[in-house]
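Asks: following is a predicted model, sequence given first.
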Amino acid sequence: MKGKICKILTSVTIVSLLITGCGNTNKTVINESESQEVKKGGVVKQALTESPEGVFMPAFFTFNYDVNVNSMLYDGLLFVNDKFDFEPCLAESYKVSDDKKTITFKIRKGVKWHDGQPFSADDVKFTFDFVCNPKYNGQYTMYVKNIKGYDAYKEGKTNELEGVKKVDEDTIEITTTDIYGSGLLNFGYMMKIIPKHIWEKGDIEAVQKDTNLIRNPIGTGPFKLGKFTPDQSVELVANDNYWDGRPNIDKYIFQVVSAETVDAQLSNKELDIVSAGNLTKEEEENYKKQGFKVDEVTYNVYQSMGLNLKNPLFSEKKVRQAFAYALNREAIVKDVLEGHGEVANNPFPSNFWAHPEGLNEYKYDSKKAIDLLKESGWEYKESDKKMYCNGNPVKFTLKYTSGDDQKTKQALMMQQNFKDIGIELELQPLEFTTMSADVKKGDFDAYLMGMGNSNDADISANYLSTLTPPNGYNYTGFNSKKVDDMLTEGAKHLSKEERKPIYNEVALELNEELPAIYTYHWNSILIYNSNIKNFKNTPIGYYQYIKDWYIDGEQ
């Protein structure tokens, strides 16, 4: 049990879960408080298995657990709710131009930074200038490359970023070179705004190394940093002057714990929130008896068996479809995930807006798999129960991460499934860095890997034919003009209503072509103290409603 409960969900493949502490203006909130008195005060403690590095500046961080902290300290211009719709945050409104290349944000008045200084359009302009600076090389680069004039500014050919303009004290315009379908998400939500009066003080390379600056963050979020003790804890305190109202709880503590003690700490109510890898029904009931609730939600991530499409074995679509029928993915979800997930037949889970109707579910059917392979010219010999291609027994290697119990169990189940149709699947567990390097350079037959879709439907980085490594994550080498055209078209629209039918078609085409054999979408499982009210776990994360949490009962 100790190994399971402490398997905190990381961002290795879920880069997208950059959650926000933005307030609940115009949001649909939980209704527990309607029938109960909302109580003020109290402390919530969440378990982390590793210590944050202490990079409490969103444009610089690279480590997952710093995300947790930064999400409560900083806000973006917009908020994404649990329906994946945009709502106001530091921008009280936005407007998209007729040509869809310019987004105009009206900046919220009356917002203050944690040090009491007023927030303004100057901070927004500064944030974009900062991450487009020639000396900046952080993760926000991926969000701003489409801004008009980015290349010239990045190369130092001009001192003015053409595509970001402060129109007046309350208005910012961001213009892109071409229509940028992910613009609202990336400019408005993924990027958090940083204070000009703090970060304009020196050269970017110098301030990036300034521990005093980075570990004394000033944001606009619902919590402020109280104390950071490396390898022990991060203590956040409520922001009394938060623009959307002070949080109900006084403190939020990220407590660094070990797998050996986390169960005892939960039982003793020394911890309030733990993210679990898997739970059996028995374990779930046990926690409920101890006064905890168990909540889970499917995130916009998926596990798949990627195939090297340069390998002649995998070049025919019918062969890949046979593989999908050959894998008992329902059993994998049941046995590997303990039922905490769903079978995947495309990149998007069923609770995501781009998930289409009419998918081929490829229900487990080994006979159908054999028949499809025969139609592709392969031969199944009853004499030795083996499958042959061009007179040779079919055999290929599956690479996956060593030391990962779930992937190991899944690989063994897949090995048996392939054996049942006469194919020898050789398993090769590798350290993640080694496997990742092999996959990036195309040194594989097949691999097991989890992939994240961000909070957006634009999956170009994984499937566009021009975005094979090192330019993107199209590791399989998938090349489809039809998919390329649809992904290109999808990127020309900003509204979900316009984009939905396009990405529905992308998903259906991938479901037909199967550049990878999708296995499952997994759930985020949270165990939390039942005295925490208004708690809500969503496909985006669970911190965005934290301002409205409150504690009812003894701690």
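Replies: Now that the structure is in, tell me what you want to look at. What you are looking at is a predicted structure, and each value in this text was computed from that prediction instead of being measured.
Asks: rest of the way, CA atoms for contacts and neighbours
Replies: Fine.
Asks: can you tell me the SS state at residue 227?
Replies: Secondary structure, DSSP: H, G, I helix; E, B strand; the rest coil: residue 227 is strand.
Asks: ignore what I typed, I meant residue 219.
Replies: Applying three-state DSSP: residue 219 is coil.
Asks: show me what contacts it?
Replies: Contacts for residue 219 (C-alpha atoms under 8 Å, 6 or more residues apart in numbering) come out as 73-75, 113-114, 193-195.
Asks: which members of these are the farthest-apart pair?
Replies: Pairwise distances across those (C-alpha to C-alpha) peak at 12.9 Å, for the pair 114 and 193.
Asks: could the contacts of residue 219 go into CSV alongside secondary structure and neighbour count?
Replies: As requested, the contacts of residue 219 are exported to CSV (DSSP: H, G, I helix; E, B strand; the rest coil; neighbours: other C-alpha atoms under 10 Å):
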residue, secondary structure, neighbour count
73, helix, 29
74, coil, 28
75, coil, 27
113, coil, 21
114, coil, 24
193, coil, 26
194, coil, 27
195, coil, 23
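Asks: show me which of those residues is closest to residue 53.
Replies: Distances from residue 53 to those, taken as C-alpha to C-alpha, are shortest for residue 73 (15.5 Å).
Asks: wait, the closest one sits on residue 216?
Replies: No: Residue 73 lies out of contact with residue 216 (C-alpha atoms under 8 Å); the separation is 10.9 Å.
Asks: joint contacts of these two?
Replies: The contact sets of residue 73 and residue 216 overlap at residue 225 (C-alpha under 8 Å, 6+ apart).
Asks: any idea how far residue 155 is from residue 442?
Replies: Distance of residue 155 to residue 442, given as C-alpha to C-alpha, to the nearest Å: 32 Å.
Asks: just give the nearest non-adjacent residue to residue 106, would you?
Replies: Leaving aside its chain neighbours, residue 106 sits nearest to residue 171 (4.8 Å; criterion: C-alpha to C-alpha, 6 or more residues apart in numbering).
Asks: who touches the one you found in this structure?
Replies: Residue 171 sits in contact with 104-107, 121, where contact means C-alpha under 8 Å, 6+ apart.
Asks: again with residue 55
Replies: With C-alpha under 8 Å, 6+ apart, residue 55 has these contacts: 61-62, 66, 214-215.
Asks: what's the spacing between residue 11 and residue 535?
Replies: Between residue 11 and residue 535 the computed distance is 22 Å (C-alpha to C-alpha).
Asks: then this one, side by side with the first:
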Amino acid sequence: MKNFSKALLALMLVLVLALAACSGGDDQKDAGKEKEEGKTEQKEGAGEDAGEDAVADSPISAFDTRSETGEVEEGGTLNFGLVSDTPFEGTLNFNFYAGAPDAEVIEWFDESLLSIDEDFQYTQDGAATFEHSDDYKVFTFKIGDNVNWHDGEPVKAEDWAFSYEVIGHADYDGPRYGSDFTVIEGMEAYNAGEAEEISGIKVVDEKTLEITYTNPTPSLLAGGIWTYAMPKHIFKDIAVADMSSSDAVRKNPIGMGPFKVESIVPGESVVYSKNEDYWQGAPKLDEVVLKVVDPSVVANELSSGKIDVVDAFPADQYETNKDMEGVKFLGDVDNAYTYIGFKFGTWDKENAQVVYKPEESKVSDVALRKAMWYAVDNDAVGENFYQGLRWAGTTLIAPSHANFHDATIEAPKYDKEKAIEILTDAGYVDTDGDGFVEDPDGNELKLNFASMSGGEVAEPIANYYIQSWRDIGLDIELLDGRLQEFNTFYDRVGNGGNDDPEVDVYMGAWSVGSDVDPTGLYGPKAMFNFPRYVNEKNTELLEKGVSDEAFDVEFRQNVYKEWQQLMVEEIPVFPTLYRAVLVPVNENLLNYTIDRDDNFYRHEIGFKK
């Protein structure tokens, strides 16, 4: 699993995704980062070569993904920088967090029970092993005998089952419940209050859990299994509705990872100590100190030695800092993309579904959305603001998923005259001479654009998009006349189902889970479907992508090729940039990696002797 903030994921958020997290203009994190990863077997088909070709010429190919390896000095303190211009929210439990900054905090003290390989497939190398029936309906998991919580209690099958019971509960207020859970036998009846237990989840013995799926999908092999347990002995007496705000989540979280939480300064920093009882052996480091580092000072913090590594270095600062003394930059293609989204409706919290209301949307005309895509030069944005370490996006499956990303699809590229032509042909004409077009019915058209704050380039990039749209005659302004702080931005865009009607267009980012299935971001029952977009063909393709037939990888590739093409035609959102992730590491720090298949490595990190 990659150990930088991506995804957003969502993560979707869940997705997902969840929902990593990224900003509209810099390396901030998105609300949707999902950390559970997996992927179907790579075979010939619709995307493998195309996805690899999409990044073959990228500067990222010159970077290593690992620091120097070797024997380390026992002890010492690692100072880890979480790059953000805002505090982390502090929902420090995998079941409840929404933003990738919180995920970065959690990953130092808690972790998945299953590991993945370089192709995102679950393996038998984690704290738990598994087997499944020939029809994939029944999965049996076995937790290792030496896997314990930080308070010494063993991690049990009932803890893993409890995690599902919490997420599936009607009073659950987190973002995880979705299609990955509703495919479990009895889950929907439990969620609806029609059953007291989930019939498809069985605790066989203290260390063995069995899950039965009604409609198994290939996503089960690629991130579709929730692999995070909850310490039942701590949470059992807390009402589900109160869990996310409880001290067990906010102040005194525990996990099963290599480090324990010793102290928290809310939103600012966390001090961790080594977990001597870690299932892979005691960590080499004595202590990890995580602190939020503003993007504007991250280079100084690194060069002065105040921090040893950060989750992700702002790409816009790389050119002037690439030769920083005492630091090695690691790099890879990120599981993420930034995008422009359009708002079409709201979220029905009670029924957990999208309410699609195009008749009330200012951007319901696909011609308008297409013109807005043609009006922006994303290649120039990537080159000028990120030194080519970000590049123009084409489809909503990023090249990090090389065997599904289809780089042959022709997406709109910058053409200002074509954008104006599209608007004119669709009836968007300036009838009153103020320099801005009216809608086809002759009504005034004013759009609010939401974008989040971040590093130095966040504001100029937002201004660039606004000016590009104004140059083709669209009267569009920044929401409230300013950039939105990270948490405020996602709250207004739709996190938690809160859709601000003032938002018409927004710039966000997703750090995606490794399963290619985009249902968690664009499905009709996905809270992270922030555009609130519903389309019959979209739903049909998303369902086909996780059907029994989709266990055939070539079939699944073809489904998602068709889905990518549909999204280019429908444009509920359009991708702006794919991205590299850069992780600077103190050259004296050994065994640090961002390889996606090195899931459990933090106990091996240490400094040179």
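Replies: The structure has been received and is ready for your questions. Computed from a predicted model, the values in this text were never measured in an experiment.
Asks: follow-up on the earlier one: between the contacts of residue 171 of the first structure, which is nearest residue 41 of the first structure?
Replies: Out of the contacts of residue 171 of the first structure, the member with the shortest distance to residue 41 of the first structure (by C-alpha to C-alpha) is residue 107, at 30.8 Å.
Asks: map the closest one across to the second structure for me.
Replies: By TM-score structural alignment, residue 107 of the first structure lines up with residue 143 in the second structure.
Asks: wait, that match touches residue 114, no?
Replies: No: taking C-alpha under 8 Å as the definition, residue 143 of the second structure is not a contact partner of residue 114, at 9.5 Å.
Asks: now the common contact residues for these two.
Replies: The contact sets of residue 143 of the second structure and residue 114 overlap at 127-129 (C-alpha under 8 Å, 6+ apart).
Asks: got a winner among the residues you listed for most neighbours?
Replies: Neighbour counts for those peak at residue 127, which has 22 neighbours (criterion: other C-alpha atoms under 10 Å).
Asks: to which residue of the first structure is it aligned?
Replies: Checking TM-score structural alignment: residue 127 of the second structure goes with residue 90.
Asks: residue 336 of the second structure now?
Replies: Aligned counterpart of residue 336 of the second structure in the first structure: residue 300 (TM-score structural alignment).
Asks: can you pull the contacts of its match?
Replies: Counting by C-alpha under 8 Å, 6+ apart, the residues that residue 300 of the first structure touches are 348-349, 352, 452-455, 521, 539.
Asks: at 7 Å instead, please
Replies: 348-349, 452-453, 455, 539 (C-alpha atoms under 7 Å, 6 or more residues apart in numbering).
Asks: tell me, how many residues neighbour the residue nearest to residue 170 of the first structure when sequence neighbours are not counted?
Replies: In this structure, residue 170 of the first structure finds its nearest non-sequential neighbour in residue 107, 4.9 Å apart by C-alpha to C-alpha, 6+ apart. Using other C-alpha under 10 Å, residue 107 of the first structure has 24 neighbouring residues.
Asks: any idea how far residue 107 of the first structure is from residue 79 of the first structure?
Replies: Computed as C-alpha to C-alpha, the residue 107 of the first structure to residue 79 of the first structure distance reads 14 Å.
Asks: quick check: which element contains residue 7 of the first structure?
Replies: Using DSSP states H and E, residue 7 of the first structure sits in no helix or strand.
Asks: so it sits against residue 276, correct?
Replies: Yes: the criterion here is C-alpha atoms under 7 Å, and residue 7 of the first structure meets it with residue 276 at 5.6 Å.
Asks: these two: which has the busier surroundings?
Replies: residue 276 (21 against 16).
Asks: just tell me what the more buried one corresponds to in the second structure.
Replies: By TM-score structural alignment, residue 276 of the first structure lines up with residue 313.
Asks: look up how far residue 56 of the second structure lies from its match.
Replies: Going from residue 313 of the second structure to residue 56 of the second structure by C-alpha to C-alpha gives 22 Å.
Asks: looking at the second structure, name the residue matched to residue 526 of the first structure.
Replies: Residue pairing (TM-score structural alignment): residue 526 of the first structure is matched to residue 583 of the second structure.
Asks: centre of the chain to the strand or helix carrying its match, how far?
Replies: Using DSSP H and E, the element containing residue 583 of the second structure is strand 573-586. Distance of strand 573-586 of the second structure from its chain centroid, counting by C-alpha atoms, centre = their mean, to the nearest Å, is 12 Å.
Asks: counterpart of residue 210 of the second structure over in the first structure?
Replies: Looks like residue 210 of the second structure aligns to residue 173 there (TM-score structural alignment).
Asks: who's in contact with the helix or strand harbouring residue 434 of the first structure?
Replies: Residue 434 of the first structure is part of helix 432-440 when elements are defined by DSSP H and E. The contact list for helix 432-440 of the first structure, computed with C-alpha under 7 Å, 6+ apart, reads 399-401, 444, 469, 475.
Asks: just the buried subset of those, please.
Replies: 399-401, 444, 469, 475 (16 or more other C-alpha atoms under 10 Å).
Asks: of those, closest to residue 357 of the first structure?
Replies: Relative to residue 357 of the first structure, the closest of these is residue 475; by C-alpha to C-alpha it sits at 26.8 Å.
Asks: pretty sure residue 299 of the first structure contacts residue 523?
Replies: Yes: contact criterion C-alpha under 7 Å: residue 299 of the first structure and residue 523 qualify, at 6.1 Å.
Asks: have a look at those two and say which one is more surrounded.
Replies: Applying other C-alpha under 10 Å to residue 299 of the first structure and residue 523 shows that residue 299 carries more neighbours, namely 27 against 24.
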